[in-house]
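**Student:** Sequence plus predicted model, see below.
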Amino acid sequence: MYIWSPSVQVYAQKGKIPPKTTIPKTAVQDTLRNGGIENKSERIEEKKPIEQKIRHSSQLEVDGLIVDETITKVGRDFYEIFHNKWEPPMFVKNFTILIKEFPTRGNGALVQIQVNEEIIFEQQLQPRYDIIEELAGYGVAIAAEYLENNRLQQQLDADGKRSIERF
């Protein structure tokens, strides 16, 4: 790195070649740090601990989404109540809940709850808030039970055991 100073300008006017003036490497690094620009080797070293923490691609995914695909106010009310009451079961990961609405004749609507693209709940809604609230609570219970059963089934499959039959 060269420094341009008034003495260099005098050499240039006289037609002489200016002497090379260099800055020690440590001074450049200090200047870069103080100026807000980090040294490239420092940035690489800072990323290593973060990369070591992330071991699986499943840790990079956004987990436990509740997606709203409602159209009417009735469907939106159902979604909001569901979302407010929702508390995911412990140790359950890698799931997405989709609340989908299909309009019907009159003021009603057909609402579906899908967990990981599997329909687990489908119900006709009426435009009465107390009924919407009751059905949303019922949908929360069904979704939580489905996710918990799915987690238990995955654990049994990993252990090589058969699932418990329910009647």
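**Tutor:** The structure has been received and is ready for your questions.
**Student:** use CA for all of it now, contacts and neighbours both
**Tutor:** Fine.
**Student:** Which helix in the protein has the most residues?
**Tutor:** In terms of residue count, the longest helix belonging to the chain (DSSP state H) is helix 129-159.
**Student:** So which elements touch it?
**Tutor:** The contact analysis (3 or more Cα pairs under 8 Å, 6 or more residues apart in numbering; DSSP states H and E) places helix 129-159 against helix 73-85, strand 109-115, strand 118-125.
**Student:** Pull out the buried positions in that helix.
**Tutor:** Neighbour counts over helix 129-159 (16 or more other Cα atoms under 10 Å) mark 132-133, 135-137, 139-140, 143-144, 147-148, 151, 153 as buried.
**Student:** What strand or helix carries the residue positioned nearest the centre of the chain?
**Tutor:** What sits nearest the mean C-alpha location of the chain, by Cα atoms, centre = their mean, is residue 62, with 3.1 Å. If you go by DSSP states H and E, residue 62 is not part of any helix or strand.
**Student:** Now for it: which residues touch it?
**Tutor:** Shown in contact with residue 62 (Cα atoms under 8 Å, 6 or more residues apart in numbering): no residues.
**Student:** separation between it and residue 73?
**Tutor:** Residue 62 is 28 Å from residue 73, where distance means Cα to Cα, to the nearest Å.
**Student:** I figured residue 115 was touching residue 145, is that so?
**Tutor:** No - taking Cα atoms under 8 Å as the definition, residue 115 is not a contact partner of residue 145, at 11.3 Å.
**Student:** Greatest separation within the buried residues of helix 129-159: which pair is it?
**Tutor:** Largest separation among these by Cα to Cα: 132 and 153, giving 31.2 Å.
**Student:** residues near residue 78, how many?
**Tutor:** By the criterion of other Cα atoms under 10 Å, residue 78 has 25 neighbours.
**Student:** I'd say it and residue 132 touch.
**Tutor:** Yes - between residue 78 and residue 132 there is a contact under Cα under 8 Å: 5.8 Å.
**Student:** what about versus this one:
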Amino acid sequence: MAFFRKKFPMALFLVALGSLALAEVETPSSSLPTAPREPQVPQGAIEEEEALEEGEATEELSRQFRLGEPGLSGVIVDRTITMMGKTFYRRFSQLSSESHILSSTTLSVHERPDARWGSQVWVAENNRILFQAALPPRLSDIDRYAEAAVEQVEQLLVQRSIMQALESDPDLADEEI
């Protein structure tokens, strides 16, 4: 108890001094420099600016990544196994890179090897077979097959694009026609 009697007046003084310090409001003097205040912007203007920035960002993303278009085009996927199949794929891809029609189409070249009859090769787009042939066992004949494959695939793609242009029905999807 004696401890509280000795220290109580001092504690009361500190509490009173602290409350006075908190209650006193400092006003900046005119001689001291103050930080400039930001101008008050209406809330509606901020929302419009954010919407404008968001629209510009979406535009930029769609321009960079072309979100409305498929990801890759003009790709030829190699699904061959044997040396004959790889040779056919190399020659087919070389010839198709020169063609404007095939350079904008995604194709895949598949092979089913057969030791007795030669390899069976087919070129497909979206699981639709556009060309199919049995490669002979001789490598020298493969170039002719690749040239024939490029011609046939080009012809089928042109025919299909013409048919789609003539039979465009907005009520039906591509597979429903």
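**Tutor:** Here it is on my side, so go on. Bear in mind the structure is a predicted one, so any value in this text is a computation, not a measurement.
**Student:** Could you tell me the TM-score of the two chains?
**Tutor:** Put the two chains on top of each other and the TM-score (TM-score structural alignment, normalised by the length of structure 1) is 0.58; 122 aligned residues with a Cα RMSD of 3.7 Å.
**Student:** Distance of residue 156 of structure 2 relative to residue 121 of structure 2?
**Tutor:** Distance from residue 156 of structure 2 to residue 121 of structure 2, by Cα to Cα: 17 Å.
**Student:** for the counterpart of residue 132 of structure 1 in structure 2, what are its contacts?
**Tutor:** Matched across to structure 2, residue 132 of structure 1 falls on residue 142, judged by TM-score structural alignment. Listed by Cα under 8 Å, 6+ apart, the contact set of residue 142 of structure 2 reads 84, 87-88, 135-136.
**Student:** Please tell me how far residue 142 of structure 2 sits from residue 93 of structure 2.
**Tutor:** 13 Å.
**Student:** Kindly report the same for residue 5 of structure 2.
**Tutor:** From residue 5 of structure 2 across to residue 93 of structure 2, the span is 100 Å (Cα to Cα).
**Student:** The two: which is more packed in?
**Tutor:** residue 93 (22 against 9).
**Student:** ok, and the closest non-adjacent residue to that one?
**Tutor:** Taking Cα to Cα, 6 or more residues apart in numbering, and ignoring the residues beside it in sequence, residue 93 of structure 2 has residue 76 as its nearest neighbour in space, at 6.8 Å.
**Student:** what do we get in structure 1 for the one you found?
**Tutor:** For residue 76 of structure 2, the aligned position in structure 1 is residue 66, judged by TM-score structural alignment.
**Student:** In three-state terms, label that match for me.
**Tutor:** At residue 66 of structure 1, secondary structure determined by DSSP: H, G, I helix; E, B strand; the rest coil is strand.
**Student:** Likewise for the one 5 residues further on?
**Tutor:** Taken by three-state DSSP, the conformation at residue 71 of structure 1 corresponds to coil.
**Student:** Quick one: residues contacting it.
**Tutor:** 101-103.
**Student:** which one of the helices and strands packed on helix 129-159 of structure 1 lies closest to residue 56 of structure 1?
**Tutor:** Closest among those, once you apply Cα to Cα, is strand 109-115, at 22.6 Å.
**Student:** Show me what that closest one is packed up against.
**Tutor:** For strand 109-115 of structure 1, the packing partners by 3+ Cα pairs under 8 Å, 6+ apart come out as helix 73-85, strand 96-103, strand 118-125, helix 129-159.
**Student:** Which of the ones you listed sits closest to residue 48 of structure 1?
**Tutor:** Of these, nearest to residue 48 of structure 1 by Cα to Cα is strand 96-103, at 30.8 Å.
**Student:** And that closest one, what does it pack against?
**Tutor:** When contacts are defined as 3+ Cα pairs under 8 Å, 6+ apart, strand 96-103 of structure 1 sits against strand 65-69, strand 109-115.
**Student:** gap between the last one and the chain center?
**Tutor:** For strand 109-115 of structure 1, the distance between its averaged C-alpha position and the chain's averaged C-alpha position is 23 Å (Cα atoms, centre = their mean, to the nearest Å).
**Student:** average offset between it and structure 2?
**Tutor:** Superposed on structure 2, strand 109-115 of structure 1 shows a mean distance of 1.1 Å to its aligned residues (mean Cα distance after the TM-score superposition for structure 1).
**Student:** whereabouts in structure 2 does that strand align?
**Tutor:** Strand 109-115 of structure 1 covers residues 119-125 of structure 2 once aligned (TM-score structural alignment).
**Student:** And the aligned residue in structure 1 for residue 155 of structure 2, how close does it get to residue 89 of structure 1?
**Tutor:** The alignment partner of residue 155 of structure 2 in structure 1, by TM-score structural alignment, is residue 145. From residue 145 of structure 1 over to residue 89 of structure 1 the distance is 8 Å, taken as Cα to Cα.
**Student:** which parts of stretch 23-43 of structure 1 are buried?
**Tutor:** Buried residues in stretch 23-43 of structure 1 (16+ other Cα under 10 Å): none.
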